[in-house]
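> fold the following.
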Amino acid sequence: MKPDMFPELERLSDIFRTYPDIQAVYLFGSAVTGRLHAESDLDLAIVPRPGAGKLPRLDILTDLARAGFCRVDLVILDTDNIVLKHEVVRHNRLIYQTEDFDRGSYFSRVVRQFLDFRPYLDVQRQAYKQRILHGQTRSHPQEDREAE
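Next up is the predicted model:
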């Protein structure tokens, strides 16, 4: 992906507009963190319309490739993975939205959910760090002893 590709992103709206169940699309990853280089892919996250069925991911990727966007990592935010959602919205680089998408409310909701979850995430990360420091590779020390 070329570092000067941002003007080309405007062409993506025409593709996403053909899918009525796509409410918004965010750009995330190296393209928004300043680490974009020639080998980078384009990280896109789709916000589906509430109540939408399963989006045709393969069809969307095919349409993107036909438009010249062949190196795309596409995620659909129909998941409860709040860490992924937060990673996507934290830079708030929206590249497509329908008229009824409330960008501010969506951003606020994701950030509040992440902040509510963060204490649990911190405990999990600390426990994982301790397991690594003590040479444990599995969740349960018993499994490490049995593997020896």
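> going forward, measure contacts and count neighbours with C-alpha atoms only.
Fine.
> what about F114, how many residues close to it?
Residues within reach of F114, counting by other CA atoms under 10 Å, total 19.
> that one: what secondary structure?
Per DSSP: H, G, I helix; E, B strand; the rest coil, the secondary structure class of F114 is helix.
> what sits against I15?
The contact partners of I15, taken as CA atoms under 8 Å, 6 or more residues apart in numbering, are 60, 63-64.
> please give me the structure for this one as well, since I'd like to look at both together:
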Amino acid sequence: AETEKELATMKEDFAKCKEDLAKAEAKKKELEEKMVALLQEKNDLQLQVASEAENLSDAEERCEGLIKSKIQLEAKLKETNERLEDEEEINAELTAKKRKLEDECSELKKDIDDLELTLAKVEKEKHATENKVGD
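Next up, the predicted model:
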């Protein structure tokens, strides 16, 4: 009777162990599947990080290129502005010289007109004198 009791207890223990093993194996399988899913997600994230790093690197290169272009364009703009200032200065000087020459030209024309009037007067007097002398 005692042996039967022991056997029954052993059978119960065995059944419980078998059940526990089945549960443990099911849990193990579930965790392995979860691990596979997590590894896949990790790989996907690593690919995404690598892609983003490449995009960042490209963007940084473009940024550096744009900064260099900006510096070159600013230098060119400065040079152009300096040239413009020089040209404006030369233009102002030439305008002043032109005005001065125009004033001198007006003076000379006035002098010529005065001389022509004087000459005409002198010739008129000369003719008058010749006519008097001729009479």
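> need the TM-score between these chains.
Once superposed, the chains reach a TM-score of 0.21 (TM-score structural alignment, normalised by the length of structure 2), with 40 aligned residues with a CA RMSD of 3.7 Å.
> in helices only, show me the contacts of I15 of structure 1.
In helices, defined here by DSSP state H, the members of those are 60, 63-64.
> just those residues now: which is nearest F28 of structure 1?
Set against F28 of structure 1, the nearest of the ones in helices among the contacts of I15 of structure 1 by CA to CA is L64 (16.5 Å).
> ok, the closest one - how many residues close by?
18.
> R145 of structure 1 versus that one, what's the distance?
Noted for L64 of structure 1: a distance of 49 Å to R145 of structure 1, by CA to CA, to the nearest Å.
> repeat that for Y106 of structure 1.
Plainly put, Y106 of structure 1 is 46 Å away from R145 of structure 1 if you go by CA to CA.
> comparing the two, which shows the higher neighbour count?
The neighbour comparison of Y106 of structure 1 against R145 (other CA under 10 Å) goes to Y106, with 13 against 9.
> what helix or strand is the more buried one located in?
Using DSSP states H and E, Y106 of structure 1 sits within helix 103-133.
> now do L119 of structure 2
Per DSSP H and E: helix 2-134 holds L119 of structure 2.
> show me what that helix is packed up against.
Packed against helix 2-134 of structure 2 by the contact rule (3 or more CA pairs under 8 Å, 6 or more residues apart in numbering; DSSP states H and E) you find no helix or strand.
> so who does L74 of structure 1 touch?
43-46, 57, 61.
> residues near S69 of structure 2, how many?
Around S69 of structure 2 there are 12 residues (other CA under 10 Å).
> I meant to write A45 of structure 1 there.
For A45 of structure 1, using other CA under 10 Å, the count is 22.
> H127 of structure 2 too?
For H127 of structure 2, the tally of surrounding residues (other CA under 10 Å) stands at 13.
> any idea how far L117 of structure 2 is from it?
Distance from H127 of structure 2 to L117 of structure 2, by CA to CA: 15 Å.
> before we move on, what about K28 of structure 2?
129 Å.
> perfect, I'm done here.
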